[in-house]
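Colleague: One predicted model, sequence on top.
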Amino acid sequence: MTQPTPLAGPAPAKPSCAIVLVNLGTPQAPTAPAVRRYLREFLSDRRVVDLPRLLWWPLLNLVILPLRCTRVARKYADVWMPDGSPLAVFTRRLARAVQAQCPELRVADAMRYGEPALARVLHELRAQHLDRIVVLPLYPQYSTTTTASVQDVVAQVTAQWAADSAEPAPQVRTIEQYAQDADWVEAVAASIRAHRAQHGNPAHMLFSFHGLPQRLADAGDPYPQQCQASARAVAARLGLADEAWSLTYQSRFGREKWLEPSTAGTLDDLARRGVRRVDVVAPGFAVDCLETLEEVAKELAGDFRVRGGDLRYIACLNDSADHARALAAIARRELQAIA
């Protein structure tokens, strides 16, 4: 029997409102079978891969999953924590930190793919007879491949509630983005300042965001513009000159053209130019995960080291107090808007 999803921690006995922090998802174990289950769900979402199903299903099940799962599982094993996947561990901790900032509210965490599943968390919150729920996807920058997929689940659940009028349903709102939120920008800037105070200033700063197929941007996805806005806002808060930082994109998948410049290509270019110290921050990721800890802090840092350089990775905001305060303020404003 499925056990109820544990919520974030101490909260009032009868809260009237809730915040749901939603992250992408993660395998339940660093094993090939667990990775296969996770990737199959993730890559089956039409928001993620919009190829015709007759083309995509054979490619996914007969080529991609058999070839990728063992290799990806090894990568997860390299960064796995005692309590689980870094993304899951830090998301749970962040939910607890936001709960501490919002003692009058119920705070839960959920995943778009995998567990705790967003739909189930929403149904459980409805059973607590709440008035309002704010869903906060942990994607500062909106994309049709991420935030819109969360909105799809919310729409499906609320449609079920509307059809089932036997018991009252809470009002639900989803926050689309917080790419330039002042508190969030300051939290990112403060984390960079703290890193520099301990390690010194680099020769160059990279703001590395998760990539996106170029055709989606060409079709109107606002993600690259929001990444640029976030990077510019943080750079301005730090007082960085234009030539002191770059915006790049990582985590390319497949053979089609993705957003440029790539993080790996930019690091190669910096090495050729004789730049020997680079700091990399990933402000599109709310918490550390495979893409930051394995791809950036290990793989890209190792490649840059071979070229004679020193790549210093700046951790995501994770469950820091500044991050929790920023997200709590964003969610409270949204709750007030649906009061």
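Modeller: Perfect, thanks for sending it.
Colleague: From now on I want contacts and neighbour counts done on CA atoms only, so please keep to that.
Modeller: Will do.
Colleague: how about the spatially closest residue to residue 83 that is not a sequence neighbour, secondary structure?
Modeller: Nearest residue to residue 83, sequence neighbours excluded (Cα to Cα, 6 or more residues apart in numbering): residue 89, at 6.5 Å. Secondary structure, DSSP: H, G, I helix; E, B strand; the rest coil: residue 89 is helix.
Colleague: how many neighbours does residue 50 have?
Modeller: By other Cα atoms under 10 Å, the residues close to residue 50 number 12.
Colleague: any idea how far the residue nearest to residue 83 lies from residue 179?
Modeller: Distance of residue 89 to residue 179, computed by Cα to Cα, to the nearest Å: 24 Å.
Colleague: what about the two, which has more around it?
Modeller: residue 179 (23 against 19).
Colleague: thought that one was touching residue 186?
Modeller: No - applying Cα atoms under 8 Å, one finds residue 179 not in contact with residue 186, separated by 11.7 Å.
Colleague: residue contacts, the nearest residue to residue 314 once chain neighbours are set aside?
Modeller: Excluding the flanking residues, the one nearest residue 314 by Cα to Cα, 6+ apart is residue 281, at 5.1 Å. Contact analysis of residue 281 by Cα atoms under 8 Å, 6 or more residues apart in numbering lists 192, 205-208, 313-316.
Colleague: try 7 Å
Modeller: By Cα atoms under 7 Å, 6 or more residues apart in numbering, the contact list for residue 281 reads 206-208, 313-315.
Colleague: And for residue 267?
Modeller: Contacts of residue 267 by Cα under 7 Å, 6+ apart are residue 304.
Colleague: second one coming, line it up with the first:
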Amino acid sequence: MADKGGRIGVLIVNLGSPEGTDYRSMRRYLGEFLSDRRVIEVPRWFWLPLLNLVILSTRPQRSGRAYEAIWNRERNEAPLVTITRAQAAKLAEAFADAPAVIVDWAMRYGRPSVAERLGRLVAAGCERVLVVPLYPQYAAATTATVNDVAFDALKAMRRQPALRTAADWHDDPVYIAALAASIESQIAALGFEPEVVLASFHGVPVEYVEKGDPYAAQCRTTVRLLRERLGWGEDRLQLTFQSRFGRAEWLQPYTDRTVEALARRGVKRLAVVMPGFVADCLETLEEIGVENATLFRENGGRDFAALACLNDSAGGMAVLEAVVRRELAGWL
């Protein structure tokens, strides 16, 4: 496969993780994350004092304990970092037929930063760069903020590369097929048959959707296509939203309340899949795998499974490769 002049960089970008579980590392990470205007759209005059004087005084300890439960001790890093690095390495292998392509990875918050890795790609001779926010469903608080920092990095460059940003893939047939296959294989390996499977997505405030964010509609489309692929009805595969923060109304139904209600209704066997996450992280491993599992059993449930994300599995990598090849059309 021949390129059309110059080297081509592919930068995959996920949310990020703290460098450690100690107070200072957690405070630094949460401070960067919760200071993002895309994430928290509250007026600065109100939000910043609350963040710095109240939230960052208490939340780092609580979040640090949660990260401790899932920390990759062998590499001394969060699982999201381990998995994203592996995804980049395997994506590079998939493009062995295109020697002009250089694949790298970055995090929106924490390290390695988008600006650092963009600079490295340019230094390596990349005249064109594709930035891939690792979010199947578009949201301003995720996809758009990755694009923001990528374009901000270009502002500091005298010689700028041509830059593309990847579109979402919430309804891509390769993505839906990979999810369905992963769900079927993981359920087949369980010691029980789930009565209900929840498709849990990260939530966003309802206000963001009212302002025009397509996220909720795209989540619904993903679940509808998954049901069709699996041959399941709405009672079998239910859509929920997790990880709400603050007192505002977020997208519903809430995952934790649904888990509790199902258990109290008599459901004994439950599985949760998280289609909006391309890699396992705090929200999948601890929030779902620990907190919601405990909630289910405390309210009468028995068997609970948090299904693994696509991660760097063959199916997961097929999705990322398909997205990148789609977005590189005309460059390769």
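Modeller: That came through, no problem. All of these numbers come straight from a predicted model, not from anything done at the bench.
Colleague: Got a TM-score for the pair?
Modeller: Once superposed, chain against chain, the TM-score is 0.93 (TM-score structural alignment, normalised by the length of structure 2); 321 aligned residues with a Cα RMSD of 1.4 Å.
Colleague: sorry, back to before: quick one: the residue nearest to residue 83 of structure 1 from residue 81 of structure 1, how far?
Modeller: Distance of residue 89 of structure 1 to residue 81 of structure 1, given as Cα to Cα: 8 Å.
Colleague: Repeat that for residue 87 of structure 1.
Modeller: Here the criterion is Cα to Cα. By it, residue 87 of structure 1 lies 10 Å from residue 81 of structure 1.
Colleague: of these two, who's got more company?
Modeller: residue 87 (24 against 13).
Colleague: In this structure that one contacts residue 286, no?
Modeller: No - with contact defined as Cα atoms under 7 Å, residue 87 of structure 1 does not count as touching residue 286 (9.2 Å).
Colleague: secondary structure element for the residue mapped onto residue 192 of structure 1 from structure 2?
Modeller: Under the alignment (TM-score structural alignment), residue 192 of structure 1 pairs with residue 183 in structure 2. Residue 183 of structure 2 belongs to helix 173-189 when assigned by DSSP states H and E.
Colleague: What of residue 178 of structure 1?
Modeller: Going by DSSP H and E, residue 178 of structure 1 is not in any helix or strand.
Colleague: From residue 120 of structure 1, how far out is it?
Modeller: If you measure residue 178 of structure 1 against residue 120 of structure 1 using Cα to Cα, the figure is 25 Å.
Colleague: if you count what's nearby, which of the two comes out ahead?
Modeller: Between residue 178 of structure 1 and residue 120, counting by other Cα under 10 Å, residue 178 is the more crowded of the two (22 against 15).
Colleague: Who are the contact partners of the aligned partner of residue 272 of structure 2 in structure 1?
Modeller: Counting by TM-score structural alignment, residue 272 of structure 2 lines up with residue 280 in structure 1. If a contact means Cα under 7 Å, 6+ apart, then residue 280 of structure 1 has 205-208, 312-314 as its contacts.
Colleague: SS state for residue 280 of structure 1?
Modeller: Under the three-state scheme (three-state DSSP), residue 280 of structure 1 adopts strand.
Colleague: which residues in the stretch 51-200 of structure 1 form strands?
Modeller: All strands of the stretch 51-200 of structure 1, identified by DSSP state E, counting those that start in this stretch, fall at 106-113, 132-137, 171-174.
Colleague: As TSV, these with distance to residue 294 of structure 1 and mean neighbour count would be great.
Modeller: Below are these laid out as TSV (distance: least, Cα to Cα, whole Å; neighbours: other Cα atoms under 10 Å):
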stretch	distance to residue 294 of structure 1	mean neighbour count
strand 106-113	20	26
strand 132-137	23	26
strand 171-174	30	19
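Colleague: Indicate which one of these is closest to residue 246 of structure 1.
Modeller: Closest approach to residue 246 of structure 1 among those (Cα to Cα): strand 132-137, 25.8 Å.
Colleague: what's the offset of that closest one from the middle of its chain?
Modeller: 16 Å (Cα atoms, centre = their mean, to the nearest Å).
Colleague: How about stretch 233-247 of structure 2?
Modeller: With Cα atoms, centre = their mean as the basis, stretch 233-247 of structure 2 stands 16 Å off its chain's centre.
Colleague: May I have the residues that are in contact with the aligned residue in structure 2 for residue 149 of structure 1?
Modeller: Aligned by TM-score structural alignment, residue 149 of structure 1 pairs with residue 145 of structure 2. Shown in contact with residue 145 of structure 2 (Cα under 7 Å, 6+ apart): residue 38.
Colleague: From residue 120 of structure 2, how far off is residue 145 of structure 2?
Modeller: Distance, residue 145 of structure 2 to residue 120 of structure 2, using Cα to Cα: 20 Å.
Colleague: How about residue 71 of structure 2?
Modeller: According to Cα to Cα, residue 71 of structure 2 and residue 120 of structure 2 sit 28 Å apart.
Colleague: Who has more neighbours out of those two?
Modeller: Set residue 71 of structure 2 next to residue 120 and count neighbours by other Cα under 10 Å: residue 71 wins out with 20 against 14.
Colleague: so the more buried one touches residue 77, yeah?
Modeller: Yes - Residue 71 of structure 2 sits in contact with residue 77 when judged by Cα under 7 Å, with a separation of 6.2 Å.
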